[in-house]
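J.: Got a predicted model here, sequence first, then my questions.
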Amino acid sequence: MRSVLAAVCGVMLTAAAGPTADPKNPTCPMQPDWSTNKTMQLTVKSQSGMKVLMAEGAIDKGLMPRLFQTLQANPDISEIWLRSPGGVASVGNEAGRLIRKNYPNVVTRIPKGWACFSACNFMFMGGTVRIVEPGGLYMVHMFTHLGDRAAIKEEIQEDADSAVDMIGDIEQSSALLASDDNDFLIRMGVSRKLLTDVMYRQKAIEGSGDDKSTRRCLTQAELFQYNVANASD
């Protein structure tokens, strides 16, 4: 009986503690629920008497026509719920601009348990009213065009001149993206300190030392501090 009670108590304590934290990214869970869809799936559903667009999966290059057509066919959509691991950065910005310009009354929301990472951050910012429910994850990182560290090392070893050209291209594209993101935040009414104080302070790629963190999940206080979220239920 004691063994059974101990086991039950252990299960209850584990459940109460919530999701297991990621040891490399301690502000975030080990397994964020950001959908495994290879491309973002757009599904219109009725929730609590209102029409909601569920946007779930990776932000792909072909998202914009699908998003435009879905919103145009459903002008009475009240909210867009986001669950995404990110994807194409420029498309995330385009989606945010489309929402803000053409559908300024639509609320963007990250429901409890769902995660919105990387390019999804910028799509979410498109909402004039933005809600991140307690337990919802707004997860940021330092954008990068570096890609695979091993591939870069191999390039340097095989062809130094080619590596220099590649690094130059990376620097230029990163600078352009940084400028675009900065302008985007200003237009969306989000504090630029989100970039300087949070995003830019994350590692672009996993380090080799003790600190390997590349992701940061904002607290509810930080979400309102940087005006990422500006409303609550």
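T.: Yep, it's here.
J.: Every contact and neighbour count from this point should use C-alpha atoms.
T.: Will do.
J.: for the helix or strand containing residue 115, packing partners?
T.: In this assignment (DSSP states H and E), residue 115 forms part of strand 115-117. On a contact count with 3 or more C-alpha pairs under 8 Å, 6 or more residues apart in numbering; DSSP states H and E, strand 115-117 meets strand 77-83, strand 137-140.
J.: Which residues does the shortest one contact?
T.: Read it as strand 137-140. With contact meaning C-alpha atoms under 8 Å, 6 or more residues apart in numbering, strand 137-140 is reached by 28, 32, 110, 112-118, 121, 132, 198-199, 215-218.
J.: Put the buried members of the residues you listed into a ChimeraX selection.
T.: For anyone working in ChimeraX, the buried entries among the contacts of strand 137-140, judged by 16 or more other C-alpha atoms under 10 Å, can be selected with:
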select :28,32,110,114,115,116,117,118,121,132,198,199,215,216,217,218
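J.: hang on, the earlier thing: need the helices and strands packed on strand 115-117 in CSV (columns: mean neighbour count and distance to residue 147).
T.: Listed next are those as CSV, based on neighbours: other C-alpha atoms under 10 Å; distance: least, C-alpha to C-alpha, whole Å:
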stretch, mean neighbour count, distance to residue 147
strand 77-83, 24, 23
strand 137-140, 25, 17
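J.: Second structure for comparison follows:
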Amino acid sequence: MSGAAARPRGPGIRRVMTACIVAQVLIGAAVVIEAGGLLDPGRWRGPALPGFDPSQPVGPDDQTRRYRPRDVPAAPGTMRPDPAPGQPLPDLSGLPASLRIETVARGDETLLSLTGTIDQGAAARFRDRLEAMEPPDAILLHSPGGVVAEALEIGREIRARDLPTRMVAGAACLSACPYMLAGGTVRSVSRDARVGVHQSYYDRNAYLPLFVGVASIQEGEAEAMRFLQEMGVDPLLRIPALETPADAIYILTEEELTGYDLATALTD
């Protein structure tokens, strides 16, 4: 072989590849930190928001509360099912981690209550329960929210079966839950119930490029607004939701409930 001997390139290539990987990790971390607002001092101090309490009234300019699902109390007594003959009443001291679907008999009405977190598979369980019973007189709601896609599917199932939705005094319908409320052909909300909205999650993955995450969020918002329009609810309801971070909840006033057509009737 003539000419200068070829220099080994293996170690150099490995160093370059290692540097590229480290740079990508650092860039990814910077994107996550920036997108999450982790450098914002206000994020760590947190706003001086009162905790969520359905017994406390809200009014204009006093509607945002700290949001922690565990702060939502157990279902109101009027939503609790009667125990089966010979069976004790189930423990209802707190909200369940998955959506509990139960039949509630009140007077001459048969109601179906949806209580707890809207988890994966909740829509399928709800559909199975409806198919196994006579159509209920109304769907009762009390939920801190959960998986948006499941809530949308439940809302569409409610509308397809021409069922009304109802919220009794002391009930809460937060985060993704208003999509279930919107599915009702008639949507009755007690003046002593609380309906709240905030920013939603749409299966974002922090390890995906930022533009992919943004596209996913935009697609999710478009689907949510389209759903509201199909249900006869003003899609502008998403404005206060988008303005409220996920660790807070914006409680709708009576005027907003009816103004956005989310409630078709307010009850005492």
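T.: Right, received. Where do you want to start? Predicted model only: the values in this text are computed from it and were never measured.
J.: Could I get the helices and strands packed on strand 115-117 of the first structure in JSON lines, plus columns for distance to residue 179 of the first structure?
T.: Below are those laid out as JSON lines (distance: least, C-alpha to C-alpha, whole Å):
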{"stretch": "strand 77-83", "distance to residue 179 of the first structure": "25"}
{"stretch": "strand 137-140", "distance to residue 179 of the first structure": "17"}
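J.: which part of the first structure lines up with stretch 175-190 of the second structure?
T.: Per the alignment by TM-score structural alignment, stretch 175-190 of the second structure matches residues 118-133 in the first structure.
J.: distance between the helix or strand where residue 13 of the first structure lies and the chain's centre?
T.: Here residue 13 of the first structure sits within helix 2-17, counting by DSSP H and E. Taking C-alpha atoms, centre = their mean, to the nearest Å, the mean C-alpha location of helix 2-17 of the first structure is offset from the chain mean by 34 Å.
J.: Report all helices and strands that it contacts.
T.: Helix 2-17 of the first structure packs on no helix or strand, going by 3+ C-alpha pairs under 8 Å, 6+ apart.
J.: so where in the second structure does the helix or strand that comes right after that helix end up aligned?
T.: Using DSSP H and E, the helix or strand that directly follows helix 2-17 of the first structure along the chain is strand 41-47. On the basis of TM-score structural alignment, strand 41-47 of the first structure is assigned to residues 100-106 in the second structure.
J.: Point out the other helices and strands that the longest helix that the first structure contains packs with.
T.: The single longest helix within the first structure, with elements called by DSSP state H, is helix 160-188. Counting contacts by 3+ C-alpha pairs under 8 Å, 6+ apart, helix 160-188 of the first structure is packed against helix 89-102, helix 149-158.
J.: Mind checking the ones you listed for the one nearest to residue 193 of the first structure?
T.: helix 89-102 (17.8 Å; C-alpha to C-alpha).
J.: Can you tell me what sits against that closest one?
T.: 59-61, 63-64, 67-68, 86, 106, 118-128, 181, 184, 188.
J.: Now with 6 Å, please.
T.: With C-alpha atoms under 6 Å, 6 or more residues apart in numbering as the test, helix 89-102 of the first structure has contacts from 119, 120, 122, 123, 126, 127.
J.: cool, and stretch 70-86 of the first structure?
T.: Contact with stretch 70-86 of the first structure is made by 34-35, 51-59, 106-110, 114-120, as judged by C-alpha under 6 Å, 6+ apart.
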